[in-house]
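**Q** Next come a sequence and a model predicted from it.
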Amino acid sequence: MRLDTVLTEADVPTVRAEVAALRLPGRRLARGVTTRRDGRERPSQFQALVDERNKSWTFDQQGYAHRDRYEDGVIHTVDGSSEVSFARSGTVASPVRLLTPELLLLWGSPASYAPVLVQRVRGHWLLFTFEHELDPAQRTTLVIDERDGVAYRSYGVDQVTVITELRILDDDESIPPRPRFARLQEWPRLEY
């Protein structure tokens, strides 16, 4: 991966493939916190399970009674079911895509953002800075752990999302039940 170098649109496919190569396909269970950047609402906790081999996922969010899920090419939400590809299914529950960050809609066309810089932060963390194609001052960042290829932090234009726990599930382990979220006492400490 090219570090500390300004990237161009032509570099996007290579960087995206390198991000995907950091991770072995498996079943990952993540818990975390998301909030709006403007501070208008309280942080919300979530749980996401992604199975890359089966191309499926489940997503639970604090305060929502419905479990969003994707399996067999169909996404199931509170609004109903529809067919969509695995790569595009994460737009409904964006924290799901942190477990497969190369599928985020930040990687250039048709999105409005493209990575412009990759920096190493304290050992094994990679900080990706994405820039809007029409306004270079509008930026978003992503922090990926190069040991497992998962994005643990996403600072978007309007949303901040942090993964606080990650666990690899065995193939025969059943999908965990809907979680009971304990009251969030403070924003998670971010240590690199």
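**A** Sure, I can see it.
**Q** alpha carbons only for contacts and neighbour counts from here, please
**A** OK.
**Q** Contact partners for the most centrally placed residue in the chain?
**A** The residue lying closest to the centre of the chain (CA atoms, centre = their mean) is Leu98, at 1.5 Å. Leu98 makes contact with 104, 150-154 under the criterion CA atoms under 8 Å, 6 or more residues apart in numbering.
**Q** in the longest helix seen in the chain, what counts as buried?
**A** Using DSSP state H, we find that the single longest helix of the chain is helix 12-21. For helix 12-21, burial by neighbour count (16 or more other CA atoms under 10 Å) applies to 12, 15-16, 18-20.
**Q** which residues are in contact with that helix?
**A** So helix 12-21 is contacted by 1, 100-102, 107-108, 114-115, 149 (CA under 8 Å, 6+ apart).
**Q** do that again at 6 Å, thanks
**A** Outside helix 12-21, the residues within contact range by CA atoms under 6 Å, 6 or more residues apart in numbering are Glu102.
**Q** The structure to be compared is supplied as follows:
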Amino acid sequence: MRFDSVLAAADVPTLQAAVAALRRPARRLARGVTAPRAGLAQPLQFQVVIDERDHSWTFDRQGDRHRDQYRDGVLFSVDGSVEVSFARSGAVAPRVRLLTPELLLLWGSPASFAPILVQRIHGHWLLVTFEHERDPADRVTVVIDERDGVAHRSYGTSEITVLTEIRVMDDDEPAPPRPRFSRLQEWPVLEY
């Protein structure tokens, strides 16, 4: 992985592979919060359970009665079910992709975010800045922890997302029930 140098669209496949190599496929539980950048709406909490080994996930969002799921090559969403690849399945629940950041839609076409800059900050954190090819002022960043290969933060053009909890689940651990989200008292403290 090249740090502190501007990477072009041609470098994207190599960078994606390097990001994927940081992570050992496992079953993970993550909880987090997302809020619009404008700050006009209340932050929403969410929970993700993903298993990269069998290519499955569940996604619960505060205020939604429906649980989005992907398993056995089929995406189940509020719109019904459809066959789709694991790599494309996160489109209905983009926060799922934080746990597999090499699948984020930011990596070049069709999102058109290139060039890319990768910087190491505070030891083991990678700050990845994506610049829109048509407007250099339009930038998106993600913060990936080199220790687990997961994007713990995402600063998009319209919203900010932060993972507040992440852990590897035991293979025999039962899937968690739909969460009951308690009222968020304050924005999570961000530490590096």
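**A** That came in fine, so what should we check first? The model shown is predicted, which means the values in this text are computed figures rather than measured ones.
**Q** still on that earlier bit, filter the contacts of Leu98 of structure 1 down to the ones in strands?
**A** Counted as lying in strands by DSSP state E, out of these, are 150-154.
**Q** Out of the buried residues of helix 12-21 of structure 1, which comes closest to Tyr192 of structure 1?
**A** Val19 (18.7 Å; CA to CA).
**Q** And the closest one, how close does it get to Asp171 of structure 1?
**A** 23 Å (CA to CA, to the nearest Å).
**Q** where does the residue nearest to the centre of structure 1 land in three-state SS?
**A** Here Leu98 of structure 1 is recorded as helix under DSSP: H, G, I helix; E, B strand; the rest coil.
**Q** Can you add distance to Ala87 of structure 1 and give the ones in strands among the contacts of Leu98 of structure 1 back as TSV?
**A** Formatted as TSV, these follow (distance: CA to CA, whole Å):
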residue	distance to Ala87 of structure 1
Val150	16
Ala151	16
Tyr152	19
Arg153	20
Ser154	18
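**Q** Which of these sits closest to Glu186 of structure 1?
**A** Using CA to CA, those come closest to Glu186 of structure 1 at Arg153, 16.5 Å.
**Q** residue in structure 2 matching that closest one?
**A** In structure 2, the residue matched to Arg153 of structure 1 (TM-score structural alignment) is Arg153.
**Q** tell me the contacts of its match?
**A** Contact analysis of Arg153 of structure 2 by CA under 6 Å, 6+ apart lists 142-143, 161-162.
**Q** ditto for Arg97 of structure 2
**A** 90, 104.
**Q** Who are the packing partners of the helix or strand that Asp60 of structure 1 is a member of?
**A** If you go by DSSP states H and E, Asp60 of structure 1 is part of strand 56-61. Under the contact criterion of 3 or more CA pairs under 6 Å, 6 or more residues apart in numbering; DSSP states H and E, strand 56-61 of structure 1 touches strand 44-51, strand 68-71.
**Q** What is the neighbour count of Lys29 of structure 2?
**A** Just so we're on the same page, residue 29 of structure 2 is Leu rather than Lys. 20 (other CA atoms under 10 Å).
**Q** Excluding chain neighbours, what is closest to it?
**A** Val49 (4.5 Å; CA to CA, 6 or more residues apart in numbering).
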